[in-house]
Each structure stands twice: as C-alpha cells, then as structure tokens.
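Undergrad: can't give you the sequence, but here's the structure:
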C-alpha cells in the first residue's frame, strides 16, 4: 500500500517530466485536480493543447459558458461547471419552480416555489462557490436575439424537449461558415454539449458543427411520440392518460375555439387537468394528477436525481475538455442505462453532409429578377425546407422579419433579393421559419447558399445598378 509520502514523491516525479512548473501548494489547493489537467502535458491531449497558467486564467476569468435549462439536469450542470473552474456562466430558463421539482432539483427549497428557476439556481450556486458569477435569464430561448448566443464560447444543454434542442442547434449552426473548399472555418464553430435523461437512462453528446453530427443529423434517434386513437379518447377511455389527452386534444378545441393551447401556460395546463379529472370520475378511472397531466401533455418522463448527476458530470467534463483541449473529447455519443445494473456505451455517429442545418447550406439558384416575396414562396414549396412564416437575414441585416418588425421590413418584399443582397453573384442567407416534420411544427434557423444565374457575367455598370 502506498503512503502519502509515496504519492507525493510520485507526483513530484511526474511534474518533473513537464515543462510547466506547479506551485508548491498545488497539491493541497482547492483547484488541485484542475491544475493537474491544465498545467501538465499528456498523451491524450488535443494537438493544440499548451499547459500553462494563462490557460487556467482564461477558463476562470474570461471563458463564458451558457447553460440552457435550469431544471433537474440544469441545476447539476451549473454546480459542476462552477466547481470545474468556470467562473463566468449564464443560464436561461422560462419556467418557475413547482413543488414537484423539489425531489430532484436540489438547488431549490419550498420557499422558492413560484420563483423563476434560472434566478434561484444562479443565486444558490453563487452562494456556495466563491468567485463564480452566474447571469440568469428568465425568458424563452426564442426571445433572445441570435447575437446573444454568439457571445459564448460553448453552449451546454440541459433540456427536456426535442423542439428546444432543435432550436438551439439551429442557432449554433447558423454561425458556422465554410471556406471555398467547403471546409468549416474554425473560428465560426460554436461547440455544444447536450445532455438528456429519461428515468434511469441518459445520454451525453458532443456537437461540433461542421465536424460531428449536429442534432438534426441524428433526429431519427428520437422515437415518434405515442399517440392514442381519437375514437378511444372520445368513446372508451381506459387509463388516466386517455382522460388527459381527451381534455387536451378534443375538449380544449370545443371550448376554446380558435385559441391555441400553450403547454407552458399554468392556467391552460390547470384547465386541462380539471377537465381530465371530470372525465376520469365519469368513467371511474383513478390516477389523474396535475403532475401526470404535465407529463402526458408535454411527453415528460419522470426524472431520477442520480441519473441527472451522472449525465451532468459527463457533460461538464466534456465542456472542460473542449474549451481547454486538456484531453480528447467524447466521440461522440455516450449512452447510460442504469435500469438493470450499469451499462454505458460510446457510439460514433457520422455527420450528414447534406444536413440542412449544419451543412454548407441548401443550394438555391435564382434569377436576378426574383423578388423577396417570390423567394418566400419558393421556401414554402422547397422539398427539403417547407418553411412558412419566414424571416430573412443576410450578413446581419434584416431583409424581412416576422413579428414587431414585419411592418418595418414589408417594403422589401417587392424588391429583388439580388438588390437586397448588394448585387453579389452569391451569398449565404439565413432564414428563420416554421417547418412541419413528423406531424410536429418546429422553428429554427436554416442556411441557404444563394446563387444568381448570370450574375458572374455582369459588367461593372450592371453591378453598379445599371441594366
């Protein structure tokens, strides 16, 4: 058995093999383990890794990390990242704390019920880990300007829905640019680490846009949502879930004709719960609760605290590895199964070179006379896109926007896209719209590589605006 003296001698011998001296107090300091990763060379490091005090200072003082979600996994992520040396964190979440959260979201207390998750989670971590600054954002992820996400060196996801992941994925991939050889430009890559849990199962994955598959590349990994026949819901309900879906899918439209159900609105969810309860009592079916109503309507599987802790640890480690290069990263999808015993596996998935989100972009060839209005119509009919309610952005300029800016940009609809893009022969256009897939509507950014027919052969006078 090794004594403490033997271990210290071994550490001294290992340190002598590196070019970076470590302080004498390192072994006993709070950042001992971080120092061993960042201040020593190794055989499994990234080719560009340079152990140094400056690297450690960069991670602690300058690297900004965004955590998306402050629920069961998000709470763990904030704590793990703060203890891993990251001192500049932001967290975004639109939910408020509920009593049912308290059994696994350990940063919250009974007196916090009703308060924004992001704000309370940030406060609690800052109270526990000195020197850490966490900026909370209590809002929807779609409410933030796209440039907001570009301010972070990496984005870490702790979400519970496919739609939210898809949106953040499309935002991060929208920053990606390719050179003339269709190779990703390194400084435009926005890495992501995605974690997810379902009961005793979970996953952690590394997404490096342009190098590894993005979320859209492997969307097929997520099974389609279970659907009940409407005749069963309306005539012969047998379970509590049938009663809830009846209230959600049938009764809501009967009573609220024209109003869209919002699963994130507590009042809407409370209405569905009460109607489902009435339905269950009518047919003598037990088990309808508010928590189950949320789970059925939002397709949520109950979370387990231990699974969240395991997946969060994996995500935090991958975040540190990506930012510092202190070790090779996960390649590229880790699955965890703790239902019977323990099983973990890493799978290498390939990037889809034709992906409409992380690829070089969908190729579109247009006439120089194509108006912006006609361009929007083409997007809706495009076999790969099927986009509606589209906003169009070129080089940071809003050509046409939905929402409050629609009236301000409406005059551009009659202008040609060629003129609006500065009469360049080709360019990358970002569009933000709604598309339908697997009977579900999702919104997100798409990248289009627009080429104008005959624009290369135009004279200088043509380019200047002459015809």
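TA: Sure, I can see it. Just so it is clear, the model here is predicted, and its values are computed rather than measured.
Undergrad: going forward, measure contacts between C-alpha atoms and count neighbours the same way
TA: Will do.
Undergrad: pull the number of nearby residues for residue 341.
TA: Residues near residue 341, counting by other Cα atoms under 10 Å, number 6.
Undergrad: alright, now check it against this:
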C-alpha cells in the first residue's frame, strides 16, 4: 500500500494528461484548450429527477432528446452588466462553463489601480482603459471558443431593442439606482396577450447579484411573474445625509472633510465643471483639499482610498465573496436556459462573516410595486399642499424618486425635460394642488429610475 501512494510533491509536480502545464508568466499564458475547460454535455444529455419542472418555480421542461437543452444554451446570447469585481468573475465563470458562446458586456467605468487587487482580468498596463473593453479582450484571447462583445457607456444609453436580443441578463452592478433602471427596462419588455397574461417569449430572466464585504446576494427575477428589484427597495436603507452646517462648520470625522472638498470647495473653484470621479487628477485635487481641511481641524484618517470610497460611494469588496456570488448567478443562468435543474426561488443570501453560510427564501411580490404591478396608488393631502411638496414627498417616501415629472388627465403640471417645457411649467411648483387638479383626479408620475414605467397616483383632498 505504501509503495502505491503518491507524495504531495509528486502530485503537485505532475499534470493530467488532458491539460497543459500552467506557465508561470501570468501575462503571456496561451489560450485554454477545449479539454481544459470541460463540457456541459454530460449534464445536459442525461435525465434528472430534479429538473426545472419539479421545482417550486417551474419555468420549462427539461428535454434531453436530440441535445435540445445543449442546443438552447449554445445559441443563446447573454448580457453581463458590469465588468467590475463581480462582473469579472461572472465573465470567467461563463467562459469556463461554456454556458453560452455569445456574450455582451457593458460598463461605464475605466480601470483604476485600486481595482487590480480583485478584478483579475486587468493588469497594470490596463489602468485608465475601459473595463468592458479590456475584460472582453482578455476572455476572447484566453478562451478562444468565446465571442465577447463590449460596450463602454451607460446602460441608460441603450434602447429597448438592444435588450430584447438577450435570453438572460446577469447584473453585477454596484449601485441601487442603476439596478432600479435595469429592472424597469427588463420589466417593460414584457408583452401581454388578450387575456392579460405575460407572453413567455418576451420574458427575459434577470439574475441580479450583489456583494458587500463578506456578504452577498443573488436573486432570480422573472419579469411580471416573480418579485422584481423594486419590490425589495425597502431592504436598502436610504443614504444618510450629513447636514451641510456640520460639513461647513464643525467637521468631526474624515468623511466630513472629504464631503466639504467635493461638495463645497469644488463648486467654488470650478463652478462651470462637474467633478469627474473617474479622473485621477480630479480625485487627487479632492484628496489634497480634504487633507488640508482635516489638518486644520486636527482630524486624522484622510487617505486617497477613503476619498475614493466617499466620493464614489464605493462598497468594500472581497474577492472570495465575488467568486461565490458570481458562481450562483452563472449557475442560475444555465438553469433558466436549459431547464436542467430547479431554479432559485427567488433569493439567496450569503453571509460569509458568519462562516460559510447561506439562506434561501422566496421574496414575495409587492402588491403595490410601481414596476411589476398595475396598482393605482392613492394619497390624501391638504388642498393647500403645493405641487413641489407633493413631488418632494414622492422623493423622500417609499418610492424614492429622483427627478419626477407629473401630468394630469388634462394638462402637464410639471415636466423636467426638455428645458423649454420645464421653464413653462416651473411656475406650477409653488401653486396649491386645488388650483391645479380636482380631488380624486388621477396623476401620472414619470421618473428616470422607472425607465418608461409610470406611477399612477390618485390624490384626494382631506
């Protein structure tokens, strides 16, 4: 028995017959071979007692005849939104599992040196370049069986036709507002038949992933069927605002000094130019001004990294959390494309700070959700309430709107764009509601966070 055992050294120095030795130079590795990446053929051509139709969220029937499931995945096209810490992991998992060949990745950001510790598709030479472009190029060169296209820009710049081409959308976004917009877009693509039921051909599953430190989540959203991202908005605490008087007069912590630099000093120094948070020169200026103010008040702890975190609202990222959450997201994408296994219903939480622990539960659809339901909302207000006060309430209340516009059944009350219409309706903001509408009249509220969705609101006077 002893002679048949292999030492740990022998095992680490030997390579399997179907794999190439891994070069030590990570910047010049050859493309991977088909043998190295493996195949999903075994999984997709054998029947399973745990196929999709047996789960609590059945989407379709798993069919192994004629390689149907495998063909469905090979011809599909996936959109990956975000090429940061989570997005890099998602792209890698898609390439190595070969769920699909055709992928499109979109991201607005450029690569910063601080990204290199966890966003492993990037190298020092890539700093300053587009994340989406570099990530796509890396995957295409390292995994020649893949076809990854990229778009450098905002997701809001793409129209509905762009999103209709995909079978699944995987989101690796790091901010709530962009996720709300994407959720609204995907829900708006759903079409309904004569009976008011969603047309399955127009339903594009959205797999939403997110991480924060050692915690993460992945969820499967079937537009108009399951709960959507907007349904769970209450789970995200609103950003706590620091009083301006504290920032300007009595700063107590490093964050106050940083806020003073980029909110007040920047506007005073550069009144005609917006701060570019992706510009190293702009961020260095903010850091230096914040450091000066911190020294003035005897406050320590102002660093360039902290400045970046405060200004860009960066959430601390952990590479292992990104890897776990991305694996779950890609796994769900494979399941909704092939129906080979039961889909997630509908929310998975990973809690790495408590050990290797996760929790899965059904996030119920919110009956009053303005995105995935047709609920008409009602508000009782004093007739002397101004239109501006109503809009402010919509921004600070449960809907968390950003730039609402409002129309009644007979006229436009206030419209933010175009500028000419905003100028013509701005005078209504200070008027009481009883001068603008009748009690019980239905208003249509639009806002950029909802994409093309509108909020229907009936206002009655107390």
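TA: Okay, I see it. These numbers come from a predicted model, not from an experiment.
Undergrad: what about the longest helix in structure 1?
TA: Taking DSSP state H as the criterion, structure 1 has its longest helix at helix 305-324.
Undergrad: and the contacts of it?
TA: With contact meaning Cα atoms under 8 Å, 6 or more residues apart in numbering, helix 305-324 of structure 1 is reached by 38, 49, 55, 59, 72-73, 76-77, 80-81, 84, 103-105, 153-154, 156, 191, 193-197, 199-206, 326-330, 336, 338.
Undergrad: whichever helix or strand comes after it vs structure 2, mean deviation?
TA: Of the helices and strands lying after helix 305-324 of structure 1 in sequence (DSSP states H and E), the nearest is strand 333-337. Mean deviation of strand 333-337 of structure 1 from its aligned counterpart in structure 2 after superposition (mean Cα distance after the TM-score superposition for structure 1): 0.8 Å.
Undergrad: beyond strand 333-337 of structure 1, next helix or strand please.
TA: strand 343-347.
Undergrad: so that next one matches what in structure 2?
TA: The aligned range for strand 343-347 of structure 1 in structure 2 is 357-361, by TM-score structural alignment.
Undergrad: which residues in the stretch 101-250 of structure 1 form helices?
TA: 117-128, 146-149, 162-174, 230-235, 240-246 (DSSP state H, counting those that start in this stretch).
Undergrad: repeat for the stretch 301-450 of structure 1
TA: 305-324, 372-381, 406-409, 417-420.
Undergrad: the last one: how far from the chain's middle?
TA: The one in question is helix 417-420 of structure 1. 32 Å (Cα atoms, centre = their mean, to the nearest Å).
Undergrad: and stretch 391-406 of structure 1, by the same measure?
TA: Offset of stretch 391-406 of structure 1 from its chain centre (Cα atoms, centre = their mean): 23 Å.
Undergrad: what does stretch 202-214 of structure 1 give?
TA: Its chain's C-alpha centre and that of stretch 202-214 of structure 1 lie 11 Å apart, by Cα atoms, centre = their mean.
Undergrad: buried stuff in that stretch?
TA: Within stretch 202-214 of structure 1, the residues that count as buried by 16 or more other Cα atoms under 10 Å are 202-214.
Undergrad: what of stretch 168-188 of structure 1?
TA: Under the neighbour-count criterion of 16+ other Cα under 10 Å, stretch 168-188 of structure 1 has 168-178, 184, 188 buried.
Undergrad: residues contacting it, please?
TA: Stretch 168-188 of structure 1 is contacted by residues 141, 146, 149-150, 189-192, 209-211, 214-216, 357-358, 360, 430, 444-447 when judged by Cα under 8 Å, 6+ apart.
Undergrad: how about the strands in the stretch 351-467 of structure 1?
TA: Here the stretch 351-467 of structure 1 has its strands, by DSSP state E, counting those that start in this stretch, at 362-366, 388-394, 397-400, 426-437, 440-452.
Undergrad: these: which one's closest to residue 247 of structure 1?
TA: Residue 247 of structure 1 sits nearest to strand 440-452 of all those, at 19.4 Å, using Cα to Cα.
Undergrad: in strands, which of the buried residues of stretch 202-214 of structure 1 fall?
TA: 202-207 (DSSP state E).
Undergrad: max pairwise distance over the residues you listed: which two?
TA: 202 and 207 (16.4 Å).
Undergrad: where in structure 2 does the longest helix of structure 1 fall?
TA: Using TM-score structural alignment, helix 305-324 of structure 1 corresponds to residues 319-338 of structure 2.
Undergrad: by how much does that stretch deviate from structure 1 on average?
TA: Stretch 319-338 of structure 2 sits 0.6 Å off on average (mean Cα distance after the TM-score superposition for structure 1).
Undergrad: any idea how far the aligned partner of residue 210 of structure 1 in structure 2 lies from residue 210 of structure 2?
TA: Residue 210 of structure 1 maps onto residue 224 in structure 2, with residues paired by TM-score structural alignment. Look at residue 224 of structure 2 and residue 210 of structure 2: by Cα to Cα, to the nearest Å, they are 22 Å apart.
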